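K.L.:
model this:
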Amino acid sequence: MFLSEQCAKQQIVMFAKSIFERGLTSGASANMSVRIEDAWVMTPTNTCFGFLKADELSVVALDGSLMSGLPPSKEFRLHKAMYDKRPNDRCIIHLHSTYATALSCLPAANNSNVVPTYTPYLTMRLGPIAMVPYFAP
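P.N.:
As a prediction, the model looks like this:
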């Protein structure tokens, strides 16, 4: 079941603010989208999760054209590719959390398995998580 456009906008603003206030992202380093029946509601490009306004959110048609609001996140194509691959998904949150970014700057003891095994479930579910070298965008 799809949310209405207005409900999707309210949900994005509410959850984005919560993510921002908990310090899980800062600045304009995150984006979110919610699939509605015939479009996506998405955070606009260069916006901060802590200061979103529902009426400025982007509404983007399934073909990628802007229907209303500010221009969508520059990560729109990433969201579209995920929705195309997983059509039953209804929301995507993409962020560069403060803590994950800081962790990624630390030297790893083993580049083929950089995340410590805090629980057996993590290892069973994900297996080893490797680090790739930095590449400029």
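
K.L.:
every contact and neighbour count from this point should use C-alpha atoms.
P.N.:
Fine.

K.L.:
how is the residue nearest the centre of the chain assigned, secondary-structure-wise?
P.N.:
In the chain, the centroid-proximal residue (CA atoms, centre = their mean) is H94; its distance is 1.5 Å. Assigned with DSSP: H, G, I helix; E, B strand; the rest coil, H94 falls in the strand class.

K.L.:
same question, the one 10 residues further on
P.N.:
Judged by three-state DSSP, the three-state class of S104 is helix.

K.L.:
buried set for the lengthiest helix in the chain?
P.N.:
Looking across the chain with DSSP state H, the single longest helix is helix 5-21. Buried residues in helix 5-21, counted by 16 or more other CA atoms under 10 Å: E5, A8, K9, Q10, I12, V13, A16, K17, I19, F20.

K.L.:
and which of these is nearest to I36?
P.N.:
E5 (6.4 Å; CA to CA).

K.L.:
does the closest one really touch D38, like I thought?
P.N.:
No: in this structure, E5 is not within contact of D38 by CA atoms under 8 Å, at 9.8 Å.

K.L.:
also this sequence, please, to line up against the first:
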Amino acid sequence: MNELDSRQEICRIGASLYARGYVHASAGNISVKLDDGSFLITPTDACLGNLVASELAHVSAEGVQLSGARASKTLVLHRSIYEASPQARCVIHTHATHLVSLTLQGVWRDNDIVPPITPYYVMKVGHVPLIAYQRPGAPGVANEVTSHIAQSTSAHTPIRGVMLERLGPVVWHASPAEASAVLEELEETAKLWLMSDRQATALSDTQIQELRETFGALW
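P.N.:
I've put the predicted structure just below:
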């Protein structure tokens, strides 16, 4: 997508997530990496439900703001993800209710916040590690996330998201629509698991292997 289309797509995705309750108030942010290596990112404290395309922050590949309203304080994290995962062209962070609630109650495992209870979770999301709480915008978070990306890539099970304890998920993919789909599947899986009182059992190794062989699931 060119810059104009990317601006419009960020606004469309933001409005869609807000309308369906995946984000609230001024929580969350979205960015897109452009073909020239620069970035578009939502402004700090912006409501994703009523973004204005011309007000999105345009930031150089080096992190220098070029135009628009002041960039989100999570810019360092977004840039680090793009550097660590070359396939990523969109990063989305929200404070999704069920996922944040899950971190308050206790995740399944530190390297997998929910068990693989549905086939689409395995295929569309994959492993999602927990990042221990740090204040919003803390620079140390970026280092932890990129470390997880490197480890998962080496293990040939690349991740598409992490969960920031008490803050919410950060997901990425090749387009805003695909990143949004990862976020939605992750939040809905957390909701299902909580609805089962965290008793729902994971798919078996045999069932997951079938998803690998049939659909190329990277689990």
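
K.L.:
quick one: TM-score?
P.N.:
Once superposed, chain against chain, the TM-score is 0.80 (TM-score structural alignment, normalised by the length of structure 1); 131 aligned residues with a CA RMSD of 2.6 Å.

K.L.:
which residues sit against whichever helix or strand comes after the longest helix of structure 1?
P.N.:
Toward the C-terminal end, the helix or strand that comes next after helix 5-21 of structure 1 (DSSP states H and E) is strand 30-36. The contact list for strand 30-36 of structure 1 (CA atoms under 8 Å, 6 or more residues apart in numbering) reads 2-5, 8, 12, 16, 40-44, 48-49, 73, 75, 79, 89-96.

K.L.:
the helix or strand following strand 30-36 of structure 1 - contacts with which helices or strands?
P.N.:
Later in the chain than strand 30-36 of structure 1, the nearest helix or strand by DSSP H and E is strand 39-42. The contact analysis (3 or more CA pairs under 8 Å, 6 or more residues apart in numbering; DSSP states H and E) places strand 39-42 of structure 1 against helix 5-21, strand 30-36, strand 58-61.

K.L.:
give me that answer again for 10 Å
P.N.:
helix 5-21, strand 30-36, strand 58-61, strand 66-68, helix 76-85, strand 91-95 (3 or more CA pairs under 10 Å, 6 or more residues apart in numbering; DSSP states H and E).

K.L.:
give the buried residues for it.
P.N.:
A39, W40, V41, M42.

K.L.:
the last one and R77 touch, don't they?
P.N.:
No: in this structure M42 of structure 1 lies outside contact range of R77 using CA atoms under 10 Å: 11.6 Å.

K.L.:
aligned against structure 2, show me the partner of R35 of structure 1.
P.N.:
Taking TM-score structural alignment, the alignment pairs R35 of structure 1 with K33 from structure 2.

K.L.:
what number of residues lie near that match?
P.N.:
26 (other CA atoms under 10 Å).

K.L.:
including distance to Y121 of structure 1, could the helices and strands packed on strand 39-42 of structure 1 go into a markdown table?
P.N.:
Output for these, formatted as a markdown table (distance: least, CA to CA, whole Å):
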| stretch | distance to Y121 of structure 1 |
| --- | --- |
| helix 5-21 | 25 |
| strand 30-36 | 28 |
| strand 58-61 | 38 |
| strand 66-68 | 42 |
| helix 76-85 | 25 |
| strand 91-95 | 23 |
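
K.L.:
not counting sequence-adjacent ones, nearest residue to P176 of structure 2?
P.N.:
C90 (5.4 Å; CA to CA, 6 or more residues apart in numbering).

K.L.:
returning to what we had before: mean per-residue distance, the longest helix of structure 1 versus structure 2.
P.N.:
Averaged over the aligned pairs, helix 5-21 of structure 1 sits 0.5 Å from structure 2 after superposition, using mean CA distance after the TM-score superposition for structure 1.

K.L.:
spatially, what comes nearest to G140 of structure 2 if we skip its sequence neighbours?
P.N.:
Q134 (7.9 Å).

K.L.:
for structure 2, longest helix please?
P.N.:
Longest helix in structure 2, counting by DSSP H: helix 176-195.
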